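K.L.:
got a predicted structure here, sequence first:
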Amino acid sequence: MVINSSEQLQDAVKALRPIFEEIDINVKQNLKKVLMAFRNYRVGVHHFAGVSGYGHDDLGRQTLDQVFAEVMGAEAAAVRVQLVSGTHAIACCLFGVLRPGDEMVSVVGAPYDTLEEVIGVRGQGQGSLREFGIDYRQLELTADGTIDWQALKTAIGQRTRLVLIQRSCGYSWRPSLSITDIEKIVQCVKQQNPNTICFVDNCYGEFIEDKEPPTVGADLVAGSLIKNPGGTIVTAGGYIAGKAELVEAATCRLTAPGIGSSGGATFEQNRLLFQGLFLASQMVGEAIKGTHLTAYIFDQLGYPVNPQPMASRRDVIQAIQLGSPEKLIAFCRAIQQYSPIGSYLDPVPAQMPGYESQLVMAGGTFIDGSTSEFSADGPLREPYIVFCQGGTHWTHVAIALEAAIEAI
């Protein structure tokens, strides 16, 4: 069978036009929220200056924290370039609020691969939560990959200090969580133990909907700035947001007890941090359009996709079950060839820090490791799923998809 990838993409775009228009409406709502926060805190060019050394009294950083908190619907926030990844931000939250003898429960099955060593599910001798006497349980997903709501009703005990709610599917074939799902989880947990902290791994989920987890009762959230909220231009960092005392506890693990959120120079990055937040809604909108386009095309080609082409998005990740290591590698090679940076490179499977399986990654991005820019990767394990994420414009995704279709 001869496939005309260009014609296929044109047909897909026509079919998806109504969805693209709905996405633009959501972008406008989120952008208005960001603009109101900038206006309320009177952001000006004087906030772009930074301080050196300890980073004390950084007016730009302090104002950005307030702006970010308002956008997230939280009491407080800490936006820091010293947070090297989403995993680091999450680890600071977990080590900041948990104590020996506490229990943590993951309510959405197994966590993302890079958290396994943080928790102590695998690896030893590096100071995991388990080594500090913190117990861990997880509620397995149902057969169709959804939350076991019946089990959740009785899962929370008096020792359960924190529940981990991973919003995105990660490297699993399951639906990601909507804000409505997160609200339902929080309500169920609080009914059993009002003192249990509801913590959301918010990676890949920011600005997907017009609300964020703190607005529906989540106590604490964390994520990466080289994902959605960095708007594709922030060079490094992460954020923590939620109840003020919990944010402070988390930043005490980032810096030190007694210093907490008061320290951390921004290295003249304040302008990019503000501008990235301003651009974030638009960039997320373009990435979501790219996921719909990818799903539509590969569904038409007969590959299982998650989520489905016309389904509402809950994060910026689109998974395609390719079925063989050869197709997974070929797909990533095609994406790399149509990336702006390193198009001449050839992705090969390799071991990555924090991951159990070898990964093959296409990441020709301006910011190393950025998943707000278009990229694709997948673990070399059955059923050989490629996970596409990000995209500064859906047309770039379309161009790269033409090559990916031909490659597999």
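P.N.:
On my side now, so go ahead. Note that this is a predicted model, so its numbers are computed, not measured. Numbers count the residues shown, from 1 in each chain.

K.L.:
all contacts plus neighbour counts: C-alpha atoms, from now on.
P.N.:
Fine.

K.L.:
now Glu286: which helix or strand?
P.N.:
helix 270-300 (DSSP states H and E).

K.L.:
give the buried residues for that helix.
P.N.:
270-299 (16 or more other C-alpha atoms under 10 Å).

K.L.:
next up, a second structure to put side by side with the first:
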Amino acid sequence: MHLDILDKLANEVEMEVQSVYREIEARAMTNHQRVLKGFHLAKTSDYHLRGTTGYGYNDTGREALEKIYAHIFGAEAALVRGQIVSGTHAIAIALFGMLRPGDELLAVQGSPYDTLEEIIGKRGNAPGSLKDLGISYNQVELTPEGTLDWEGIEAALNPRTRVMLVQRSRGYAWRPSLTMAELQKLINYIKKRAPQVYVFVDNCYGELVETLEPTAIGADLIAGSLMKNPGGGLAPTGGYVAGRKDLVERAANRWTAPGIGAEVGPSLGHQGLLFQGIFLAPHIVAEALKGAVFAARLFERLGFKVSPAYDEQRSDIIQAIALESPERLVAFCRGIQGASPVDAHALPEPDYMPGYEDDVIMAAGTFVQGASLELTADAPLRQPYAVYLQGGLSKEYVRIGVINAAKNVLKIK
């Protein structure tokens, strides 16, 4: 395809997807109203935006921020800290808080996200894994259509099952992300058959995409990263855990130490960015979703398989595109990198990354290192050589990046 024809196609796509954009904007309005109410309930003041040092005792800003998060997520309590270094870290402290030796962790969507496998002990022999501590693991595969296997889940439940792990996003898998309606059905199903089981949701990439969050519909605990959706593109680091008060306390005891829990932890100089980030998050997430819709339709028109389709319901910000060759995968990521504001001159290469089984290629020319909400593209080098695009601080920026990626891909025979 001639490159000026690609630009014309992009304009056609932009017109095609306008009705989907309007739906996204309507949900963003609902979410923004809920976020703003959280600020009002916390009686947010300018002194809350200042940080603390040392132990961080009596940090009223930190308390206000966690009250806001609890309201947004429909939770009893929240732990929101800059010292949580990633979504994987947040998930780890949640799991180690809920599980005890002799318990079983049950995943109901097949293998979890790659970085969780060593935490569980499913892969490798990392000291201190759940397996190392005597916590067993079981998983139920999805059906061939990518949906939950209800009979398989019921058969897997047993007296030792303590935590059911649910992943809201698709991760590095060619399957649909889990909608809130599907999650509600799953929660009701589990609570009726095994009320002793905690429903834990890896909420990464899903925050503020729909108008309800997992804890608002019955999940016991959720966790995620501030460098993804709730950071609003401003949070320089951090993660969160939210849900039942007793389970948040358990996670806090694993984050610091029993008896100390959430009472310490300085907010330092970036407290204001965490407040401003969650305030902007509904809008920035909406921009990222519009970018994903544009990318889906453009590459669909170019003849590639995409998941989800541009007009399908979404429950995360991730757009998967099957490029079907490692060369196209590299070309796509280099196109995104080349359109980035930071390190545009860099050429991403597939390589080993800690926590991943396959070599991974990542394009992330971001202001905050690894901030997926800004605009990133990454993938493990395995069939069907699908790239996973996420984020975008503005839909205009995503459009520029995606067109640049498409131009690179179309040069590969």
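P.N.:
Cool, the structure landed. Note that the coordinates shown come from a computational prediction; the quantities given were computed from them, not determined experimentally.

K.L.:
quick one on the thing from earlier: the helix holding Glu286 of the first structure vs the second structure, average distance?
P.N.:
Comparison of helix 270-300 of the first structure with the second structure after fitting gives an average deviation of 0.5 Å (mean C-alpha distance after the TM-score superposition for the first structure).

K.L.:
pull the distance from that helix to the chain's centre.
P.N.:
12 Å (C-alpha atoms, centre = their mean, to the nearest Å).

K.L.:
how much does the following helix or strand past that helix stray from the second structure?
P.N.:
Counting by DSSP H and E, the next helix or strand C-terminal to helix 270-300 of the first structure is strand 305-306. Here the mean offset of strand 305-306 of the first structure against the second structure after fitting is 0.5 Å, by mean C-alpha distance after the TM-score superposition for the first structure.

K.L.:
can you list contacts of strand 305-306 of the first structure?
P.N.:
Under the criterion C-alpha atoms under 8 Å, 6 or more residues apart in numbering, residues 173-175, 295, 298-299, 318-321 lie in contact with strand 305-306 of the first structure.

K.L.:
quick one: residues contacting Arg99 of the first structure.
P.N.:
By C-alpha under 8 Å, 6+ apart, the residues touching Arg99 of the first structure are 132-134.

K.L.:
give me the buried subset of the residues you listed.
P.N.:
Here, 16+ other C-alpha under 10 Å leaves 132, 134 buried among those.

K.L.:
in helices, which of the contacts of strand 305-306 of the first structure fall?
P.N.:
295, 298-299 (DSSP state H).

K.L.:
redo those residues as TSV? Include distance to Gly390 of the first structure.
P.N.:
Compiled in TSV, these are given as follows (distance: C-alpha to C-alpha, whole Å):
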residue	distance to Gly390 of the first structure
Ala295	14
Phe298	17
Asp299	19
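
K.L.:
need the strands for the stretch 1-150 of the first structure, in chain order.
P.N.:
76-80, 103-106, 135-138 (DSSP state E, counting those that start in this stretch).

K.L.:
for Phe374 of the first structure, find the nearest of those strands.
P.N.:
Smallest distance to Phe374 of the first structure across these (C-alpha to C-alpha): 23.5 Å, for strand 76-80.

K.L.:
out of the contacts of strand 305-306 of the first structure, who's nearest Lys211 of the first structure?
P.N.:
When the contacts of strand 305-306 of the first structure are compared against Lys211 of the first structure (criterion: C-alpha to C-alpha), the nearest one is Pro175, at 18.5 Å.

K.L.:
of all the residues in the lengthiest helix in the first structure, which ones are buried?
P.N.:
In terms of residue count, the longest helix belonging to the first structure (DSSP H) is helix 5-40. By neighbour count on 16+ other C-alpha under 10 Å, the buried set for helix 5-40 of the first structure is 5, 8-9, 12-13, 16, 19-20, 23-24, 26-27, 29-31, 33-34, 37-38.

K.L.:
what is it packed up against?
P.N.:
Judged by 3 or more C-alpha pairs under 8 Å, 6 or more residues apart in numbering; DSSP states H and E, the packing partners of helix 5-40 of the first structure are helix 59-72, helix 270-300, helix 394-407.

K.L.:
and it, how far from the second structure on average?
P.N.:
Using mean C-alpha distance after the TM-score superposition for the first structure, the mean distance for helix 5-40 of the first structure is 0.7 Å.
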